[in-house]
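Novice: only geometry, no sequence info:
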């Protein structure tokens, strides 16, 4: 029976404190296959310690570690220090934090079981962890915290202790036992040891350890015979602080765009986003594992036995936040050929800091903003929710009958995005289906989606977030849609702000005309792209038009999108349904007996174009003006001040769909008019 004390963990801790190199050597094995005995010895800084014998490698290593520790207590001097220059003292790893992060990554429940063992003098705190369905050994400590940390260390040692300290002797004599141990480990955490050991690649120019997603994607593409291509979408910012936007294209399929401070960082983030989306696809080849693309370091003469590197901190000062489930390490582990500077920020932050801060908005529309309102702390989220596992910094942006929209940071890609949560119905699935096919600079970018049994809810009245809650019906599913995060203002807000001016001043304001033409041109460009894909938006209105982070127009809310297919009888019926916002509906869209086509979007665009240019008051005056505009009766002053725009808008508001221009024709007309207007201004200025 093995000793209950974990001597391997104690020896590892000793080696870390003394900054010495520790490895275990397999001396050999003896006996028949059903009753083998294994011999292992510990080697510290080249000094060999007594052999440990056991029925398996784990027991032999435990005994070898015990003998080595006994030698230290007997020796009058400490083991030989390494010949390299002294480095800063190592920081003790928080094994509880490591275990929690591991459970979140692998989506396995982590549950501590705490108890008290009564003694003759005092009580001893006990703790063990249940990981998934497997219970790990019990550890003791003077306090609950100490017992919990020791228990987490035992889990770490059992899961990864074998992999991080084992070296191959190359003779294959231990293959049966070694494979059995690996299989047992992978039942709980598949590929954990391999990922802990080899999924990090050192970036020499930056001096920190980071996951090489470019290498992972390249390896996957090689195995599946695909061709990856990194495409530069755009470059923004001044020369001294540029921002690069890259996307990954694999076999003509575009993946989400990622932003980075340099080309290498942007490509890494693009690869991370693509890797996350690849695993969601139906043709995902799970046999091509992550660790198979990274070389096994079996030929190394020695391997340092250390816990996995600590998660990078988001705190610039290197201090721990007062309340967090994660730990911040201000110092780095300094080994040969591997350095991690505390002053260098990792490009892809995989660590989780769960102190989420959420901000609320009163607007019923999804106004994707970043307002600095009152902080609202969510309660502990459900560990089984993918939303709270993969995202942090969650903020409530809007909620209403449509569902909820949150701003959140994708931890893997270190990217802010919008996550829309709605009940999984035909409308929401239709929106996802449409957005997944559309990649245009004037359409809100869709990243990916998933379904959950629960809905993440935010209790605004109680100034707190609630855990993911179920409706109680097993048939109800919730759709989580990750999309591009847009700026705070919708086009509705843009128009209302300009309508606060008086009419005379608005007519003299040429800037509104220029900006309005620019917005109209971008809207038409987006609609042209939608129509080119044989789709009809059906709900174009200012509240559904947003702005990107750089000011570009973004068409959103494709919940009512439908396919324009004359040969589909079911689709013909769908295009007689009374759907949309009545005030922006075309006449044929309101008539339930008439089949309509893409020209309903042109009618709505005409009304929005009119709003962009004209100062419309509220109340009865607005309603009368609006009704007249729908009948092509524009105000006399509008006709005088905007003669060219009036002709375009009237054509867009034609009662008969066939009389309305195509989006492609509108785009050309607006571009030509905008150019002529600019030329005229330049001539007058000279």
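Specialist: It's in. Just so it is clear, the model here is predicted, and its values are computed rather than measured.
Novice: switch to C-alpha atoms for all contacts and neighbour counts from now on
Specialist: Fine.
Novice: Helix, strand, or coil at residue 559?
Specialist: Under DSSP: H, G, I helix; E, B strand; the rest coil, the three-state class of residue 559 is coil.
Novice: wait, I meant residue 479
Specialist: Assignment for residue 479 (three-state DSSP): strand.
Novice: Leaving out chain neighbours, which residue sits closest to it?
Specialist: residue 451 (4.6 Å; Cα to Cα, 6 or more residues apart in numbering).
Novice: gap between the one you found and residue 420?
Specialist: Counting by Cα to Cα, to the nearest Å, the gap from residue 451 to residue 420 is 12 Å.
Novice: of the two, who's got more company?
Specialist: residue 420 (21 against 17; other Cα atoms under 10 Å).
Novice: For the helix or strand encompassing the more buried one, name the packing helices and strands.
Specialist: Applying DSSP states H and E as the criterion places residue 420 in strand 415-423. Applying 3 or more Cα pairs under 8 Å, 6 or more residues apart in numbering; DSSP states H and E, we find strand 415-423 packed against strand 403-410, strand 478-483.
Novice: In addition, the following structure is provided for comparison:
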């Protein structure tokens, strides 16, 4: 049957029955190196099932075969289904990611993959969506990040070519973050049960929520979307460390939750690990209410300082600068471990253009105001370490000594009580960035001092019991 000349047979049939036959070229799909062509036969004004092939000639032969089988065997319904299967089979040979990139070049549109993960029953599930120009297409999941990206590209292909609508895909693919076609606010309220408003900042608000299916509590940060707001998402997705607030996924919607943005602004939702409500700022304030400076505070401060520097060392190892280290941005996990958060001002360590303007909280900001590197984080770390150790009873007392501390001038009692800690803090507060140690050196020094401190403490306790 494959050797038959279906085009000649159909021509002969049309002539014999005095029928008007013509072919209509339906176009092609796919990249230039892997196109799929379609044609259909029209007999006396009636359309017959299209033929699909790797060349126009193949498509015409298949169209003639389909029309003949309809005319001679009455199998038009079967042929319609077979034609759809043939089209699908041809599509499986298309590299949809390449097709999408070529589509973007051809139409002068920017193509951006938006790769994320979401928590699953056993582990994180990769998801991907594509921004094509200004339009965001729905997200699709996959077993691997590559599979999710391929499925997302195929979905864009199907929507652009009219093979599927976003509503159909919402049913078929468990779409996660569509655009106008879906009531996107339902993503937040349908997947999560909002439990508590945790706080509000420059970015927006943070909510404590519970995943309705997993019964796990998370924090979701909601704010107005800006191009720069994705910087925090990109950084969080690049970080996985015990002392960094864990990131899970993000999505964008047209509507917020108790939030307001401009009429054309989208909302950015960031799902993160839920930390304890009290921050390091609260911990310091509570310690400052105690009547006397005690040994327990020093011991706890050493542990906290070590964990902060471990987190900073990891951030720097990933080529990032936090730029806004301060007690209010440092939290605690469920086991009391330190968690560095709020990466809204993070930047790359090799992005000179981004680092020409100094940003952060003025009281923790390093002296260098324009060109700077990761050593700005070390300066802030020195101030935090001092604040961990030293009791400042009132805001006016803090305001009085803070400028001196920034210039490496400490209260006399502090210098006597915390000789080793003062030495470390002094190096961190060096005016010249090149004189400050890096995180790895501080980490090693703190570990060594903690061992000595604990040894002295144990000896002291032993002497008291004798």
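Specialist: On my side now, so go ahead. Please read all numbers here as calculations on a predicted model, not as lab measurements.
Novice: before we move on, back to that, residues shared between the contacts of residue 451 and residue 420 of the first structure?
Specialist: Listed as contacting both residue 451 of the first structure and residue 420 by Cα atoms under 8 Å, 6 or more residues apart in numbering are 479-480.
Novice: need the helices for the stretch 401-550 of the first structure, in chain order.
Specialist: 426-435, 491-498, 503-508, 510-532 (DSSP state H, counting those that start in this stretch).
Novice: post-alignment, the first one versus the second structure, mean distance?
Specialist: The reference is to helix 426-435 of the first structure. Mean deviation of helix 426-435 of the first structure relative to the second structure after superposition (mean Cα distance after the TM-score superposition for the first structure): 1.3 Å.
Novice: quick one, that helix and strand 478-483 angle?
Specialist: Angle of helix 426-435 of the first structure versus strand 478-483, following axes from the mean of the first three to the mean of the last three Cα atoms, to 10 degrees, is 30 degrees.
Novice: Buried residues, helix 426-435 of the first structure. List them.
Specialist: The neighbour-count check on helix 426-435 of the first structure (16 or more other Cα atoms under 10 Å) flags 427-432, 434-435 as buried.
Novice: What does the residue nearest to residue 479 of the first structure correspond to in the second structure?
Specialist: Aligned counterpart of residue 451 of the first structure in the second structure: residue 252 (TM-score structural alignment).
Novice: Tell me how far the most centrally placed residue in the first structure lies from residue 507 of the first structure.
Specialist: In the first structure, the centroid-proximal residue (Cα atoms, centre = their mean) is residue 410; its distance is 2.5 Å. To residue 507 of the first structure, residue 410 of the first structure is 45 Å away according to Cα to Cα.
Novice: again with residue 541 of the first structure
Specialist: Per Cα to Cα, residue 541 of the first structure is found 23 Å from residue 507 of the first structure.
Novice: go on, residue 388 of the first structure?
Specialist: For residue 388 of the first structure, the distance to residue 507 of the first structure - Cα to Cα - is 50 Å.
Novice: So between the two, which is more surrounded?
Specialist: residue 388 (22 against 18).
Novice: Check the secondary structure at the alignment partner in the second structure of the more buried one for me.
Specialist: Mapped onto the second structure by TM-score structural alignment, residue 388 of the first structure lines up with residue 189. Secondary structure, three-state DSSP: residue 189 of the second structure is helix.
Novice: So which other helices or strands are in contact with the longest helix seen in the second structure?
Specialist: Using DSSP state H, we find that the single longest helix of the second structure is helix 439-465. Applying 3+ Cα pairs under 8 Å, 6+ apart, we find helix 439-465 of the second structure packed against helix 295-317, helix 419-428.
Novice: Mean neighbour count and distance to residue 363 of the second structure for those - can I get that in JSON lines?
Specialist: What follows is these, written out as JSON lines (neighbours: other Cα atoms under 10 Å; distance: least, Cα to Cα, whole Å):
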{"stretch": "helix 295-317", "mean neighbour count": "19", "distance to residue 363 of the second structure": "18"}
{"stretch": "helix 419-428", "mean neighbour count": "18", "distance to residue 363 of the second structure": "15"}
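Novice: can you put those helices in a markdown table and add distance to residue 90 of the second structure?
Specialist: As requested, those are exported to a markdown table (distance: least, Cα to Cα, whole Å):
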| stretch | distance to residue 90 of the second structure |
| --- | --- |
| helix 295-317 | 46 |
| helix 419-428 | 63 |
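Novice: of all the ones you listed, which lies closest to residue 38 of the second structure?
Specialist: Taking Cα to Cα, helix 295-317 is the member of these nearest to residue 38 of the second structure, at 53.2 Å.
Novice: Can you tell me which helices and strands that closest one packs against?
Specialist: Packing partners of helix 295-317 of the second structure (3+ Cα pairs under 8 Å, 6+ apart): strand 338-340, helix 375-389, helix 439-465.
Novice: which part of the first structure lines up with it?
Specialist: Using TM-score structural alignment, helix 295-317 of the second structure pairs with 510-532 in the first structure.
Novice: how much does that stretch stray from the second structure?
Specialist: So stretch 510-532 of the first structure averages 0.3 Å relative to the second structure (mean Cα distance after the TM-score superposition for the first structure).
Novice: So what touches that stretch?
Specialist: 438, 440-443, 498, 506, 536-537, 552-555, 598, 601, 605, 609, 612-613, 663-664, 666-667, 670-671, 674.
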